[in-house]
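> Here is a sequence with its predicted model. Questions after.
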Amino acid sequence: MAILGPNGAGKSTTIRNIMGILYPDAGKITFSNYTDNSIPRHKIGYLPEERGLYKNVKVMDILLYLAELKDYPLDQAKQRALDYLKKFDLEGKEKVNVDELSKGMGQKVQFIASILHEPELLILDEPFSGLDPVSQELFKQEIRQLADNGTAILLSSHQMNLVEEMADRLFLIHRGKKVIYGHMDEVKKEFANFKCTIHGTNKKEELEQLPRVQRVEQENAHSIVYLYKDIDPVQWLKQLPDTLDVQELRLDRISLHEIFIDIATGKQLMQEVGEAYA
């Protein structure tokens, strides 16, 4: 599940409440029949947004130390650490000090530390930040594998394309309150309006006269026509006049990124979710 929201929405506060760093003023946190402070810490893995590992410590030593803090058997931790270092292209780095690693390598080590003890709940705060495409793919593959094996994953990220690709459920908060919650497909169906990208030379005023148009944006030789979500896509396309210059056309729903922008700037969704913004 992905937890999203603009800066200051309450994402980090929510995560800190789950971790037991902060305590909720109201309500309760429940996980696997445990409530609030009774949640065993060894059942949780956490990759914080602010990366932080002891600098003058060898990679293997820090991994085993953190695993021991989670009451994980040392012999199992060492073998799993070696396996993960190999998997993340860090083979031979176990005796290297953390401060000698590149930023990307350090991030891989911290990710390994968060999953080494086989947590039941894994919290990932901006896990893809600063990673190159190859490393991003490695992270994505491992996260999917963990989810397939039954690990509950809570993902917080501003990289909407990756969230949209990986998350099956979405929890969006704004000003400390729930705005959207549901399966990704259901959320997009309910909140994502249609847009039609038309490549060709057309006047903005003419496009604005098409049925069920919210707004039109133009750049160079293409136009993006934003439509209301209640349209019938096939029927709408049939109504396009022959006078339009259409060299290429694509009709789809707006992306999760665009839904997020609507929330962050208080646009369209403010009217649709009403009291959630009060």
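Thanks, I have the structure now.

> make it CA atoms for all contacts and neighbour counts henceforth
Fine.

> Please enumerate the helices of the stretch 151-278 of the chain.
Taking DSSP state H, counting those that start in this stretch to define them, one finds helices in the stretch 151-278 of the chain at 160-166, 184-191, 204-208, 233-238, 256-265, 268-273.

> Kindly report the same for the stretch 1-150 of the chain.
11-19, 59-69, 74-87, 103-115, 133-148.

> Quick check: which of those is nearest to Ile198?
Smallest distance to Ile198 across the helices of the stretch 1-150 of the chain (Cα to Cα): 30.2 Å, for helix 133-148.

> Run the chain-centre distance for the closest one.
13 Å (Cα atoms, centre = their mean, to the nearest Å).

> Now do that helix against helix 74-87, angle only.
Here the directions of helix 133-148 and helix 74-87 differ by 140 degrees (axes from the mean of the first three to the mean of the last three Cα atoms, to 10 degrees).

> Comparison target below:
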Amino acid sequence: MLQLAGVTKAYGGRLALDGVSFSVRPGRLTGFVGGNGAGKTTAMRIVLGVLSKDAGTVTLDGAEVTASDRRRFGYMPEERGLYPKMKVLEHIVYLSRLHGFSNADATARARALLDQLGLGERLDDRVETLSLGNQQRAQIAAALVHDPEVLILDEPFSGLDPLAVDVVAGVLQERAAAGAAVLFSSHQLDVVERLCDDLVIIAAGTIRAAGPRDELRATHSARRFELVAASDTAWLAGQPGVTVLQADGGYAVFDVDSDDTAQAVLRRAVAQGDVASFAPQHPTLAQIFKEVIQ
């Protein structure tokens, strides 16, 4: 398990990270979200040793991360980092060779990975001739080709169309299922919500929420319900302990002040006529994000 504990980083008099603590567990996808300048990239670069920290620890399986450990990491920066004049296949083979694989093994790995990422027909094209989306796929291949135990990706879905997002998401899920600890940042909250097992939300250099996605949704869930009934739901506005958020004929979304109030609403709805649905509403990641960064 990769773990940050109390990590602090300042630039001049400005704190970029202030006591940042969170974990990235093997076999799980951890989504790392926050606005521009929140501290995501700084935290990732400290994990990778690209930046030094002012305080705190970064550990892998309980021991301080070393340069040797980082050879087992895979990293994809947000900025393009490939050599534009190299051909796609030879570039990924070259990077694999740097990790100690033989030419034959490196070539086999690179071909299989590029094919999986949808670049099987572009192996002999120069990187600079690829679209931005295909360059992104090639950069992901560069991070994955040595089968890293820890994978850190900064905006891996940037510039990808919906089909390409699904391809990359499938590859990352496969790596996590094989035991890799995967940390990825993204501004595409719908993708993060669909893909991640765990979630870390950062704002102004501090962690505002962290933990399993479903637990966070439960923790930040208000007593909010959706009612779909055959009769008009206008009566909800006068129900004690109920705050109506949306009402349109037989459809309503509302908050209640207690479980007893929810049950009272359900009883009255049934008394009014047929009830097609009465269920709690769970917040989306976007709603949780807005709540915790305020």
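Ah, there it is. Note that the structure is predicted; figures quoted are calculated from it, not measured.

> Mind checking the TM-score on these two?
The TM-score (TM-score structural alignment, normalised by the length of the first structure) is 0.80; 262 aligned residues with a Cα RMSD of 3.1 Å.

> Take the helices of the stretch 1-150 of the first structure and lay them out in a markdown table including mean neighbour count and distance to Ile123 of the first structure.
Rendered in a markdown table, the data for the helices of the stretch 1-150 of the first structure read as follows (neighbours: other Cα atoms under 10 Å; distance: least, Cα to Cα, whole Å):
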| stretch | mean neighbour count | distance to Ile123 of the first structure |
| --- | --- | --- |
| helix 11-19 | 18 | 8 |
| helix 59-69 | 20 | 16 |
| helix 74-87 | 16 | 18 |
| helix 103-115 | 21 | 9 |
| helix 133-148 | 14 | 11 |
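
> Turn those into a markdown table, columns for distance to Asp242 of the first structure.
Listed next are the helices of the stretch 1-150 of the first structure as a markdown table, based on distance: least, Cα to Cα, whole Å:
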| stretch | distance to Asp242 of the first structure |
| --- | --- |
| helix 11-19 | 49 |
| helix 59-69 | 65 |
| helix 74-87 | 56 |
| helix 103-115 | 53 |
| helix 133-148 | 43 |
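
> Which one of the ones you listed lies nearest to Met184 of the first structure?
helix 133-148 (16.0 Å).

> what's the matching range in the second structure for the closest one?
With TM-score structural alignment applied, helix 133-148 of the first structure matches the range 162-177 in the second structure.

> Relative to the first structure, and after superposing, what's the average distance for that stretch?
Compared with the first structure after fitting, stretch 162-177 of the second structure has a mean deviation of 1.2 Å; criterion: mean Cα distance after the TM-score superposition for the first structure.

> number of nearby residues for Tyr75 of the second structure?
Using other Cα atoms under 10 Å, Tyr75 of the second structure has 22 other residues around it.

> I meant to write Ser21 of the second structure there.
Quick note: Ser21 of the second structure (other Cα under 10 Å) scores 19 neighbours.

> how far off helix 40-47 does whichever strand or helix holds it point, in degrees?
Element membership for Ser21 of the second structure (DSSP states H and E) is strand 14-24. Going by the same axes, to 10 degrees, strand 14-24 of the second structure is angled at 70 degrees with respect to helix 40-47.

> Strand 14-24 of the second structure: which residues count as buried?
Under the neighbour-count criterion of 16 or more other Cα atoms under 10 Å, strand 14-24 of the second structure has Ala16, Leu17, Asp18, Gly19, Val20, Ser21, Phe22, Ser23, Val24 buried.
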